[in-house]
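>>> A predicted structure for the sequence below; I have some questions about it.
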Amino acid sequence: MFSPFSRKLVLAGLTALALGAHAADKPNVVILATGGTIAGAGAGTVNSASYQSAKVPVDKLIVSVPELGNVASVRGEQVFQIASESFTNAHLLQLGKRISALAKQKDVDGIVVTHGTDTLEETAFFLNLTVHTDKPIVLVGSMRPGTAMSADGSLNLYNAVVVAGSADAQGKGVLVAMNDQIDAGRDVSKSINIKTNAFASQWGPLGMVVEGRNYWFRAPVKRHTSNSEFDIDKLDRLAEVEIVYGYGNVAAANAQVLAERGVQAIIHAGTGNGSVADRVVPVLQGLRAKGVQIVRAAHVPAGFVLRNAEQPDDKYDWVVAHDLNPQKARILAAVALSQPGDSKNLQRVFWEY
């Protein structure tokens, strides 16, 4: 027979063992914080659109959502504390290399990146192209600061950790968890501001997170992460690529001015099916003759650019961006042109990724 005191010791030991086993069953998720609205603060609870971003550090973000401990063992790192419109190529490289290093650790099952929404889609696509891992990498942000009524950041962060710690999210490339949806980092774009349903893909989400459970409906088919020919561990620079915007009465000199900065490629964000104004065509032809790659994209929100439709791309030796919007086309061109290759190879890359 155990004495009452001995019985308490045994029960305490069993409880500790059970808690330890439960903790061991939880996935280990690292949250890398970079700033943005999800780390923002407004002057009052009604300030959902006017606020200062990148104010709350990662440790306070984690503490503000205690439910995270129910789904994962979480730790955080503050990589940057900036608004995402200020991201540069150097930021992308630094972040990508840190994620790659973490993904190689046996004690890391998934990675969440908190990010401002303005360029979140660009960072997601960059990581999708360059980080060689099957472990889930999930980007998350918010449209309202945590100080606002109906702030969306807490649930978005919770859902992102759920996805990052899930075995069924492995091998699906870099993901974005926003507004209960799980989107492919390649496809998703910010399509509206102010509202919480800001992110969408014209091809639809991959799935949803509902009450801490993932529901999947489709899978990515383009090359990504472990299947990519690009490797962040071997990438120390990105090619200089700029975007020229097409519109009525556009000045032909715009592209020429950018080219004088020594860019390797110009993304022409055309109207409609990537259309190029007649007065701009000879400028782009001249730049191509000098070795600058020309990529036709479109600034319409959906659809894709058809090769040799609006312009004789074969004749001009131009590339089409397929369904990538101009900002994502810039990311892909910057990565692809960091290593040798001609326009035919660049077009192949745009078809495959």
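Great, that's in hand.

>>> only C-alpha atoms for contact and neighbour calcs from this point on.
OK.

>>> quick one: contacts of the lengthiest helix in the chain?
In the chain, assigned by DSSP state H, the helix with the most residues is helix 4-25. The contact list for helix 4-25 (CA atoms under 8 Å, 6 or more residues apart in numbering) reads Ser73.

>>> Run the chain-centre distance for that helix.
Here helix 4-25 is found 42 Å from its chain centre; the criterion is CA atoms, centre = their mean, to the nearest Å.

>>> quick one: buried residues of it?
Residues of helix 4-25 classed as buried by neighbour count (16 or more other CA atoms under 10 Å): Ala23.

>>> Does the helix or strand that contains Pro282 pack against any helices or strands, and if so which?
Here Pro282, judged by DSSP states H and E, is contained in helix 281-289. When contacts are defined as 3 or more CA pairs under 8 Å, 6 or more residues apart in numbering; DSSP states H and E, helix 281-289 sits against helix 253-259, strand 293-298.

>>> Comparison target below:
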Amino acid sequence: MKNTVVLISLGGTIASLPSSSGGAIAGALSGKELMDRLQIKSDGPVEVITLCQKPSNAITTDDLLQLRVLCLELSQRKDVAGFVVSQGTDTLEDTAYFLDTSLGLEDTALVVTGAQRVPYVSGSDAGPNLRDALKVANAPQARGAGALVVFNEEIHAASSVRKLSSYQLNGFGSPGIGPVGFVDGDEVRLTKRVQRLSAIAPGEQLPRVDILPVAIGASPALLEAAVASGAKGLVIDAVGRGHVPPNWMQPLGALRAAGVPVAVVSSTQWGRLAEVYEYRGSLAEQVSIGVLKASHLNARKARLRLMCALSCNMPIDQSLFS
């Protein structure tokens, strides 16, 4: 019977304790200590694994790969209904999308959550978010839905969710798409599913891919410097519908001629890329030299998907983001 949920704790604000100076020590609590402190109760059995105890800015790609292997192993158990990964919110969307793009679990729920406020202050969202995440992970309708982020009584798809506030309790949202479901007391309701890209099984190491932000006067030297210092691929966080400064085109062309994979996204919160303009630096010109369009992803997520693809030597073409 599938009724066991496994909590995999990585640390973060949700697992904080106060320091002697009054600050918060993120990840000070183990997963078991977190459950005990919050007095979390669940409808079914909950197993707890503490994978690491870190603030989320310290999570590494090796941690992500270890987390993926753990989820794969546990998913083979017939009693496991789902997982809850708890961590800090700063890189929560990265972890969620890495799991979404690298795992194709068809009969296991996968939920990521955290907290904006430490668990020892009044009004903390640590307890409510973790309780809701456990409910979703145990819900049959969440199985096979890909990685979901549960936060502030909302359920979001990993591909669209963004951290929208640095401190407010409604810290996460999916611009232009909205939540895919809600938690209302004991009721879990998934109202829609977002179309997902095919899963990529990564290799043993994720190669370095750099994000280059576009802005007025941004130097094209960034492109060559990134590759010269070890980047195996690039993601351009472009303006508007996918545009870069005109003087970026020459080094971009040289990098593409050298075989460096480059993906482009829009830095806007919502809206697809489109080849609707014909000027130097336009999306159309970039596509003509082999730059890949990642229309529905932000830069951090496109980076993770490109890293996964490069790690297993799969063909890097437009189908990667389509």
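Structure's in. What do you need? Being a predicted model, the structure only gives us computed values, none of them experimental.

>>> quick one on the thing from earlier: mind listing what's buried along the helix holding Pro282 of the first structure?
In helix 281-289 of the first structure, counting by 16+ other CA under 10 Å, buried: 283-285, 287-288.

>>> what do you get for stretch 62-72 of the second structure?
Those would be 64-65, 67-68, 71, for stretch 62-72 of the second structure by 16+ other CA under 10 Å.

>>> same thing with stretch 275-294 of the second structure?
280-286, 290-294.

>>> Keep only those of the residues you listed that are in strands.
In this view, these that belong to strands under DSSP state E are 292-293.

>>> got the contact list for the very next helix or strand once past the longest helix of the first structure?
Note on helix 4-25 of the first structure: by DSSP H and E, the next helix or strand toward the C-terminus is strand 28-35. The contact list for strand 28-35 of the first structure (CA under 8 Å, 6+ apart) reads 53-58, 72-84, 107-116, 161, 164-165.

>>> name the helices or strands packed onto the longest helix anywhere in the second structure?
The residue-count maximum for a helix in the second structure (DSSP H) belongs to helix 61-75. With contacts taken as 3+ CA pairs under 8 Å, 6+ apart, helix 61-75 of the second structure sits against strand 80-86, helix 92-102.

>>> Which part of the first structure matches that helix?
On the first structure, the counterpart of helix 61-75 of the second structure by TM-score structural alignment is residues 89-103.

>>> residues in contact with the residue nearest to the spatial centre of the second structure?
When CA atoms, centre = their mean is applied to the second structure, the residue found nearest the centroid is Asp94 (2.6 Å). With contact taken as CA under 8 Å, 6+ apart, Asp94 of the second structure is in contact with 300-301, 304.

>>> And for Glu211 of the first structure?
Glu211 of the first structure touches nothing, counting by CA under 8 Å, 6+ apart.

>>> Aligned to it, what sits in the second structure?
Structural correspondence for Glu211 of the first structure with respect to the second structure (TM-score structural alignment): Gly185.

>>> could you measure its match against Leu234 of the second structure, distance?
From Gly185 of the second structure across to Leu234 of the second structure, the span is 43 Å (CA to CA, to the nearest Å).

>>> Check Leu65 of the second structure too.
In terms of CA to CA, Leu65 of the second structure sits 21 Å off from Leu234 of the second structure.

>>> now do Gly114 of the second structure
Distance check for Gly114 of the second structure against Leu234 of the second structure: by CA to CA, it reads 29 Å.

>>> Same question for Leu10 of the second structure.
28 Å.

>>> for Ile25 of the second structure, same thing?
34 Å.

>>> list the contacts for Val136 of the second structure?
Applying CA under 8 Å, 6+ apart, the residues contacting Val136 of the second structure are 109, 111, 142, 150, 183, 188.

>>> when you align them, which residue in the first structure goes with Val84 of the second structure?
By TM-score structural alignment, Val84 of the second structure lines up with Val112 in the first structure.

>>> re earlier: give me the buried entries from the contacts of strand 28-35 of the first structure.
By 16+ other CA under 10 Å, those give 53-58, 72-74, 76, 79-84, 108-116, 161, 164-165 as buried.

>>> Now intersect the residues you listed with the helices, please.
58, 161, 164.

>>> Show me which of those is closest to Val349 of the first structure.
Nearest to Val349 of the first structure among those is Ala164, at 27.7 Å by CA to CA.

>>> Enumerate every residue touching the aligned residue in the second structure for that closest one.
Alignment note (TM-score structural alignment): Ala164 of the first structure maps to Ala137 of the second structure. Applying CA under 8 Å, 6+ apart to Ala137 of the second structure gives the contacts 5, 81-84, 109-111, 143.

>>> Specify which member of these is nearest to Ile177 of the second structure.
Val111 (18.6 Å).

>>> And Leu310 of the second structure, how close does it get to Ser295 of the second structure?
Counting by CA to CA - Leu310 of the second structure and Ser295 of the second structure are separated by 19 Å.

>>> any idea how far the closest residue in space to Phe87 of the first structure that isn't next to it in sequence is from Phe199 of the first structure?
Spatial nearest neighbour of Phe87 of the first structure, chain neighbours left out: Thr119 (7.6 Å); criterion: CA to CA, 6 or more residues apart in numbering. Separation of Thr119 of the first structure from Phe199 of the first structure (CA to CA) stands at 11 Å.

>>> Between those two, which is the more surrounded one?
Using other CA atoms under 10 Å as the criterion, Thr119 of the first structure and Phe199 rank with Phe199 on top: 24 against 19.

>>> corresponding residue for that one in the second structure?
So Phe199 of the first structure corresponds to Phe172, using TM-score structural alignment.

>>> ok, now Lys290 of the first structure?
So, by TM-score structural alignment, Lys290 of the first structure is matched to Ala258.

>>> Next one: Ile31 of the first structure from Gln78 of the first structure, what distance?
Using CA to CA, Ile31 of the first structure is found at 8 Å from Gln78 of the first structure.

>>> where do the contact lists of these two overlap?
Val58.

>>> For the match of Glu211 of the first structure, give its distance to Asp132 of the second structure.
From Gly185 of the second structure to Asp132 of the second structure the distance is 8 Å (CA to CA).
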